[in-house]
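Visitor: Next one to model:
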Amino acid sequence: MSDASFDRVVLVTGAGSGIGAALARRIATPRVALMLHARGADTASRERLEQVAATCASSGAMCSTVYGDLAERGAPEHAVHQTLAQFGALDQIVANAGHAQRQSLGSLDVESLTESFAAMPAAFAALVKRAASALETSKRARVVAVSSFVAHRYRADSPFAATAAAKAALESLVKTAAAELAPHGVTVNCVAPGYTRKDRGPSANNAAAWTRAAEATPLGQIAEPNDIAALIAFLLSDEARHITGQVIHIDGGLTLG
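Guide: Predicted structure coming up:
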């Protein structure tokens, strides 16, 4: 299929729930093509992504889905390849897939650290490298990665040893990519959310934990996925064409000071 039918083709990883799903629904308009990715480890995961795709299609977007664990060798490249094969172009990437694992340095093992780096910074690098030629020829090329406040706020009572290290590495790679792709007009940025409400999983209904998170946030509330999606959508827009190499915190003041 030719890219002539679309104003932009966007690959969103981790689009089955939370921020990724909220972003997909927000930018789903006619003349936008979306390749929505999820790990797809079980039937429920695939059903969630297909529902997001159906909602986006009802808004007029052209949608397709791709599955794979981005921590596995070749999976990020496969997602890009499928996008190019389906739509004939790739203008924008949102690297949203990832996880937060509460873990102290004392309990950190090599396997956890390796998996976190494979799933986040290594996957990001693989996505950008595979898509570079397509991005460099696009007139609306944008890359946005999703980091986390845990890369900036360290507390002994709330440790995220592997995740924080992986997200910090992700932010560094974003700046490297921004510098290298700037001559081609490609912007590369990172958003670092604070506590953000989930829409699935056991923690989604853990009222006590969310109350503590809100109390720790200066604005006194936690973010909704749509709050983060709105910032990402702006960074993908033409209005953000002069913003690159930035890590933008959207955390209600959690990382003040």
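Visitor: hey, let's count contacts and neighbours off CA atoms from now on
Guide: Noted.
Visitor: For Arg102, list the residues it contacts.
Guide: Ser158, Pro159, Phe160, Ala161, Thr163 (CA atoms under 8 Å, 6 or more residues apart in numbering).
Visitor: ok, now with 6 Å
Guide: By CA atoms under 6 Å, 6 or more residues apart in numbering, Arg102 lies in contact with Pro159, Phe160.
Visitor: Repeat that for Ala123.
Guide: By CA under 6 Å, 6+ apart, the neighbours of Ala123 are Leu70, Pro76.
Visitor: ok, it to Val174 distance?
Guide: 12 Å (CA to CA, to the nearest Å).
Visitor: One more: Ala61?
Guide: 28 Å.
Visitor: what about Pro30, which helix or strand?
Guide: Under the assignment given by DSSP states H and E, Pro30 is not contained in any helix or strand.
Visitor: Isn't Cys56 up against Arg25?
Guide: Yes. If you go by CA atoms under 6 Å, Cys56 and Arg25 touch, sitting 5.5 Å apart.
Visitor: just the strands in this structure please.
Guide: 8-12, 32-38, 62-67, 92-95, 142-146, 187-193, 247-250 (DSSP state E).
Visitor: Throw the ones you listed into TSV and include distance to Ser112, thanks.
Guide: Converted to TSV, those look like this (distance: least, CA to CA, whole Å):
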stretch	distance to Ser112
strand 8-12	24
strand 32-38	20
strand 62-67	22
strand 92-95	20
strand 142-146	20
strand 187-193	21
strand 247-250	25
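Visitor: May I see those strands arranged in JSON lines, with distance to Glu180 and mean neighbour count as well?
Guide: JSON lines is the format used below for the strands of the chain (distance: least, CA to CA, whole Å; neighbours: other CA atoms under 10 Å):
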{"stretch": "strand 8-12", "distance to Glu180": "21", "mean neighbour count": "25"}
{"stretch": "strand 32-38", "distance to Glu180": "25", "mean neighbour count": "26"}
{"stretch": "strand 62-67", "distance to Glu180": "28", "mean neighbour count": "22"}
{"stretch": "strand 92-95", "distance to Glu180": "16", "mean neighbour count": "26"}
{"stretch": "strand 142-146", "distance to Glu180": "13", "mean neighbour count": "26"}
{"stretch": "strand 187-193", "distance to Glu180": "10", "mean neighbour count": "26"}
{"stretch": "strand 247-250", "distance to Glu180": "17", "mean neighbour count": "19"}
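Visitor: Could you also give me the structure for this next sequence, so I can compare it with the first?
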Amino acid sequence: MPSRPRTILVTGAATGIGAACCRALAGPGTAILVHTRRNTEGAERTAGAVREAGGLAEVALGDIGDAETPAALVAQAVARFGGLDVVVANAGFADRTPVADLTDAGFAKSMDTVLWAFLRLARAALPLLAAGEAPRLVAISSFVAHVFRTDATLFPATAAAKAGVEALVRSLAVEAAKSGTTVNAVAPGFTQKDAGGHTALSPAQWDAVRARIPLGRLGTPEDVARAVAYLASPGAAYVTGQVLHVNGGLV
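Guide: As a prediction, the model looks like this:
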């Protein structure tokens, strides 16, 4: 019998994909550190869902873009639950500011919140994951690092940051392989927001988006979470250095 629960850290888990990942990973014998920057209400709701599924849960606050936060989250997971087995790096935001209007500070914010945060999280977590059970590091990337069309909305800063995450995933997969830790990414396509959440496009723009998706619908956070759950599972032991696209066949 394991001496402690399978311990999972999910960043940006108050709503959306992060919350869905917590729900998909929850169950008896699991413990999840539910991170949010400041949405305590949402994070507590996610933690409640984890507990209802039979798992343990605790909420952690912090701005993932701050240099000290990633390591602090890792330390909190270990201190609370006794180890670390899975990290899901989900926290981030989308910025569609055109390059001509993008300031140095704006670009740096995307780098800090997405790319630098993932680097710092991986650097802190990998030594502990190496001692974990079926250790997994999963990053959430995005279609915006792959779709560049004149009829598509562009997210230059986000695309650069997410592309960097994917490159880092591949390097980390090689470095971490000797410990049995797998490192992968999931790249969601257009995904529905939670009810009441901010939307970057108008209804007409969303209709145009659906027309480009062969499956004819937007993805759901649960669609993405199922892919994350697979990559985080013991069954994905021979999958590493990959980017799994969950986008309905987006073209």
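Visitor: before we move on, back to that, touching both of Cys56 and Arg25 of structure 1, which residues are there?
Guide: What both Cys56 of structure 1 and Arg25 touch, as defined by CA under 6 Å, 6+ apart, is an empty set.
Visitor: Could you pull up the residues touching the equivalent of Ala53 of structure 1 over in structure 2?
Guide: Here Ala53 of structure 1 is matched to Ala47 in structure 2, going by TM-score structural alignment. By CA under 6 Å, 6+ apart, the contact set of Ala47 of structure 2 is Ala57.
Visitor: Show me what Asp247 of structure 2 aligns to in structure 1.
Guide: To be clear, residue 247 of structure 2 is Asn; Asp isn't right here. In structure 1, Asn247 of structure 2 lands on Asp251 (TM-score structural alignment).
Visitor: sorry, that was for Pro127 of structure 2
Guide: In structure 1, Pro127 of structure 2 lands on Ser133 (TM-score structural alignment).
Visitor: try Gly219 of structure 2
Guide: Under the alignment (TM-score structural alignment), Gly219 of structure 2 maps onto Ala223 of structure 1.
Visitor: To what extent is Thr103 of structure 2 buried, counted in neighbours?
Guide: 12 (other CA atoms under 10 Å).
Visitor: Tell me which residue of structure 1 matches up with it.
Guide: Checking TM-score structural alignment: Thr103 of structure 2 goes with Asp109.
Visitor: Tell me the spacing between the match of Asn247 of structure 2 and Pro225 of structure 1.
Guide: On the measure of CA to CA, Asp251 of structure 1 and Pro225 of structure 1 end up 12 Å apart.
Visitor: These two: which is more packed in?
Guide: Neighbour count, other CA under 10 Å: between Asp251 of structure 1 and Pro225, Asp251 has more, with 24 against 21.
Visitor: Counting neighbours, what do you get for the nearest residue to the more buried one once chain neighbours are set aside?
Guide: Excluding its sequence neighbours, the residue lying closest to Asp251 of structure 1 (CA to CA, 6 or more residues apart in numbering) is Gly194, at 3.9 Å. If you count neighbours by other CA under 10 Å, Gly194 of structure 1 ends up with 23.
Visitor: Gly194 of structure 1 maps to what in structure 2?
Guide: With TM-score structural alignment as the criterion, Gly194 of structure 1 matches Gly189.
Visitor: Could you do Ala100 of structure 1 as well?
Guide: Using TM-score structural alignment, Ala100 of structure 1 pairs with Ala94 in structure 2.
Visitor: Tell me how far its match lies from Ala185 of structure 2.
Guide: Applying CA to CA to Ala94 of structure 2 and Ala185 of structure 2 gives a distance of 17 Å.
Visitor: same question, Gly48 of structure 2
Guide: From Gly48 of structure 2 to Ala185 of structure 2 the distance is 27 Å (CA to CA).
Visitor: Ok, Gly29 of structure 2 next?
Guide: Taking CA to CA, one finds Gly29 of structure 2 at 25 Å from Ala185 of structure 2.
Visitor: dump the residue contacts of the aligned residue in structure 2 for Ala166 of structure 1.
Guide: Mapped onto structure 2 by TM-score structural alignment, Ala166 of structure 1 lines up with Ala161. Residues near Ala161 of structure 2 by CA under 6 Å, 6+ apart: Met111, Val114, Leu115.
Visitor: which residue packs closest to the match of Gly219 of structure 2, ignoring adjacent ones?
Guide: That would be Thr196: by CA to CA, 6+ apart, it lies 4.5 Å from Ala223 of structure 1.
Visitor: List the contacts of the one you found.
Guide: Ile222, Ala223, Glu224.
Visitor: Out of the residues you listed, which comes closest to His37 of structure 1?
Guide: Of all these, His37 of structure 1 sits closest to Glu224, with 20.7 Å by CA to CA.
Visitor: quick one: contacts for the closest one?
Guide: Thr196, Arg197 are the contacts of Glu224 of structure 1 under CA under 6 Å, 6+ apart.
Visitor: Good, we can wrap up now.
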